[in-house]
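Trainee: no FASTA, just this:
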């Protein structure tokens, strides 16, 4: 049985599709799809939808270049809604906004909403912008200009200060030093050309796996087993 037979389409043969950033979890847009659009999405790896106004199939980014590479297709418990987990190129919204859901409700008024992405994703974007544009007066610009040795020195200093804060038992100090350490680590990754998403991906890959042979966790596990 085709998997689309498990979808509950409406009287027009359509189902709502939510597109979500696979890396950040941010909701990007809502559109509609019929069975053919869903099948094309699965077979091509790119998001396809059905245009209710034009009454035709369309591939996201076919004219703008803002394509959605689909990592995963899911359906809800009732089968009457579909989720595309995507890697978005450029903005998802036709207005040029990153997400179509860029407006928030405050009382009776609608206005610009706060950035829904995790702080680490926003910070990574700022660091990348600083590297490219090098604005004067920016501390991040100073680090990139000073070079990797300076960045490494700062990472070492902040790591030591984080350890000291933890030993001192002061959580406010530990919070502050941990934030400094994480920031300088992210600058180091950018300096070395390592995408933060690759680090998150490595953590994801390890999640739920048995400890690697020779690791501290593996040795601890053997000790607990009496081996």
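Mentor: Received the coordinates, thanks. It should be emphasised that the depicted structure is a prediction, and the values quoted were computed from it without experimental measurement.
Trainee: Only C-alpha atoms from now on, for both contacts and neighbour counts.
Mentor: OK.
Trainee: now the strand or helix carrying residue 142, how far from the centre of its chain.
Mentor: Using DSSP states H and E, residue 142 maps to helix 139-146. Offset of helix 139-146 from its chain centre (Cα atoms, centre = their mean, to the nearest Å): 25 Å.
Trainee: A further structure is provided below for comparison with the first:
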């Protein structure tokens, strides 16, 4: 990862670069931190996002006290090589206020969030969960539900208003994500196929 990065302009910020952190799955902007060459190296070596604290004048691993680490996925420099985009998998709320993001209005993909919830349900199979019942019913039952929701979505497109159509489309999307998860797949796999088609 370090070899692929261009020469960074550390001088412009006095040895610091702003690092924007984005959720690798939902694309939600999580926070802004500051990196030095040392914190960047520590991030790449440990796999945990590490910043330079300007107030404490030291390196700090995000989540070192809360346990809500940011697991590194990728780091990319912007076109001027003076800002970093860090994509990560948050291991709990990023903000000290208990929110997913330090920016209250920053939202990510609702579909990606739903996919993460379904993944969690598939892993824990909690009692009383509709997702648990679907997964326990097996692939055939889930596929049947996807077919039913597809027909209901098509009918809503022809004879219902926009609100009904969107409601049916949301039901279809949910059941499709459950079907993918039952096969060991998820939204990221679908996203990869779509990106390849648009290349």
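Mentor: Everything's here; your move. As the structure is a computational prediction, the values presented were derived from the model and not from experiment.
Trainee: And the TM-score between these chains?
Mentor: The TM-score (TM-score structural alignment, normalised by the length of the second structure) is 0.74; 191 aligned residues with a Cα RMSD of 3.2 Å.
Trainee: Give the buried residues for the helix holding residue 142 of the first structure.
Mentor: Of the residues in helix 139-146 of the first structure, 140, 141, 142, 143, 144 count as buried by neighbour count, 16 or more other Cα atoms under 10 Å.
Trainee: That one packs against which elements?
Mentor: Where contact means 3 or more Cα pairs under 8 Å, 6 or more residues apart in numbering; DSSP states H and E, helix 139-146 of the first structure is packed against helix 119-133, helix 148-168, helix 171-191.
Trainee: would you list the ones you listed in CSV and tack on mean neighbour count?
Mentor: Formatted as CSV, those follow (neighbours: other Cα atoms under 10 Å):
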stretch, mean neighbour count
helix 119-133, 15
helix 148-168, 16
helix 171-191, 18
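Trainee: Tell me which of these approaches residue 34 of the first structure most closely.
Mentor: Between residue 34 of the first structure and these, the tightest spacing by Cα to Cα is seen for helix 119-133, at 33.0 Å.
Trainee: How far does the closest one sit from its chain's centre?
Mentor: Per Cα atoms, centre = their mean, the centroid offset for helix 119-133 of the first structure relative to its chain is 13 Å.
Trainee: Stretch 69-78 of the second structure too?
Mentor: Here stretch 69-78 of the second structure is found 12 Å from its chain centre; the criterion is Cα atoms, centre = their mean.
Trainee: and for that stretch, what are the contacting residues?
Mentor: 1, 5-6, 8, 24, 43-44, 47-49, 61-63, 83-92, 94 (Cα atoms under 8 Å, 6 or more residues apart in numbering).
Trainee: same thing but 6 Å
Mentor: 47-49, 62-63, 83-91 (Cα atoms under 6 Å, 6 or more residues apart in numbering).
Trainee: circling back: how about the helices and strands packed on helix 139-146 of the first structure in CSV, adding distance to residue 223 of the first structure?
Mentor: Formatted as CSV, those follow (distance: least, Cα to Cα, whole Å):
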stretch, distance to residue 223 of the first structure
helix 119-133, 36
helix 148-168, 26
helix 171-191, 31
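Trainee: just so I know, which of these lies nearest residue 9 of the first structure?
Mentor: helix 119-133 (35.3 Å).
Trainee: That closest one - contacts with which helices or strands?
Mentor: Using 3 or more Cα pairs under 6 Å, 6 or more residues apart in numbering; DSSP states H and E, no helix or strand is in contact with helix 119-133 of the first structure.
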